[in-house]
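Colleague: Sequence first, predicted model second:
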Amino acid sequence: MNNCPKPIQRQAGIMLLEALIAILVFSLGILSLVALQAISIKLTGDAKHRTDATLLANRLIGQMWVSGGNLASLKTDFETGGGAYNAWLADVSGTEGLPGVVAASSGVTSTLPTVTVDDTAGATAGQVVITLFWRTPEMPPAEPGHRHIVVSQVVRNP
């Protein structure tokens, strides 16, 4: 005579099904953590590049303040193509600078930084606008990439 009640026989294998569902939920949780870690690493890299761009722009503004020149000499030396600009550009595009800083070429958008100095009289005299660009390796070459703009006023008291 069979002593097993019928309801227990109908539940045969339910423990295996519960174990498989628990493994599925656990696996999804682990995959979510791995994806979160990858996003965290990418955002950390982006924050580093933004910080580097800010420091490079502040370095150029500091050089402008200690140059001792008037607005016309600031425009000549520090605006895009000037002597001090070219020395600063070596820092921006060097190994310690921003990634993907290149001049325009066939199919590639320029990511060279731009510097403008307003030497006209008035409220905006001495206003300096520094725009830095960078492109991470996964970005397509035709895309301009990331941009950081710093606006400052470099004016000496008379």
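Modeller: The structure has been received and is ready for your questions. Numbers count the residues shown, from 1 in each chain.

Colleague: make it CA atoms for all contacts and neighbour counts henceforth
Modeller: Will do.

Colleague: just the strands in the chain please.
Modeller: Applying DSSP state E to the chain gives strands spanning 114-117, 127-134, 146-153.

Colleague: quick one: terminal-to-terminal distance for stretch 119-134?
Modeller: Distance between the two ends of stretch 119-134: 28 Å, counting by Cα to Cα, to the nearest Å.

Colleague: who's in contact with stretch 65-84?
Modeller: 64, 85-86, 113-119, 125-126, 154-155 (Cα atoms under 8 Å, 6 or more residues apart in numbering).

Colleague: Can I get the buried ones among those residues as something I can paste into ChimeraX?
Modeller: Entered in ChimeraX, the line below selects the buried ones among the contacts of stretch 65-84, by 16 or more other Cα atoms under 10 Å:
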select :64,85,113,114,115,116,117,118,119,126,154,155
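
Colleague: A further structure is provided below for comparison with the first:
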Amino acid sequence: MKSLPLRAPGSRGFVLLDALIAILIFSFGILGLMAVQANATLLSSDAKYRTDAALQADRLITQMWISDPKTLVAQFAGDVGATTAPQYAAWLKQLDCSTADQTSNCLPGVTANPPTVAVTAAGVVTITVRWKAQNAASGDAAHQYVSITQIDRT
């Protein structure tokens, strides 16, 4: 009795080639998942900084609400290069990660991008908080959060 060959003569190594292609496809999938994870981490840190900026702006607005409304400008107004009011200077110290307690929702890059607090005669307060993420490139623009509120000055 004559036995038939188990494989065709040109099919040697087919399983090895199939396994290598499967490993290649799997590797591209893993690389894609790693890219998605890295992007999610970046977006998560950006959201944290934006939340911290909002909390800090709200903290300053709360201090303004409980202070004497006639001294808002003298106590809280502050800008880049301007003479800073005492409450603004204390708030700025809380924002700066190099001087603040690390649990106080400080923001990176605040020293190079100081926030501004403008108070109009009508009591409109505009707070602009700026920060620059630690992993940002040197040419990247600073992020900012702007809060506008009306405080009765009477």
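Modeller: Everything's here; your move. These numbers come from a predicted model, not from an experiment.

Colleague: Superposing both, give me the TM-score.
Modeller: TM-score for the superposed chains, counting by TM-score structural alignment, normalised by the length of the second structure: 0.83, backed by 142 aligned residues with a Cα RMSD of 1.9 Å.

Colleague: Go through the contacts of stretch 65-84 of the first structure and flag which are in helices.
Modeller: Using DSSP state H, the subset of these located in helices is 64, 85-86.

Colleague: quick one on the thing from earlier: and the contacts of stretch 65-84 of the first structure as JSON lines, adding distance to residue 7 of the first structure?
Modeller: Putting those into JSON lines (distance: Cα to Cα, whole Å) gives the following:
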{"residue": "64", "distance to residue 7 of the first structure": "86"}
{"residue": "85", "distance to residue 7 of the first structure": "85"}
{"residue": "86", "distance to residue 7 of the first structure": "85"}
{"residue": "113", "distance to residue 7 of the first structure": "76"}
{"residue": "114", "distance to residue 7 of the first structure": "79"}
{"residue": "115", "distance to residue 7 of the first structure": "81"}
{"residue": "116", "distance to residue 7 of the first structure": "84"}
{"residue": "117", "distance to residue 7 of the first structure": "86"}
{"residue": "118", "distance to residue 7 of the first structure": "88"}
{"residue": "119", "distance to residue 7 of the first structure": "92"}
{"residue": "125", "distance to residue 7 of the first structure": "90"}
{"residue": "126", "distance to residue 7 of the first structure": "88"}
{"residue": "154", "distance to residue 7 of the first structure": "86"}
{"residue": "155", "distance to residue 7 of the first structure": "90"}
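
Colleague: Mind jotting down where the helices sit in the first structure?
Modeller: 6-10, 14-66, 71-78, 83-93.

Colleague: do you know which of those lies nearest residue 137 of the first structure?
Modeller: helix 14-66 (11.8 Å; Cα to Cα).

Colleague: corresponding residues in the second structure for that closest one?
Modeller: Aligned using TM-score structural alignment, helix 14-66 of the first structure spans residues 14-66 in the second structure.
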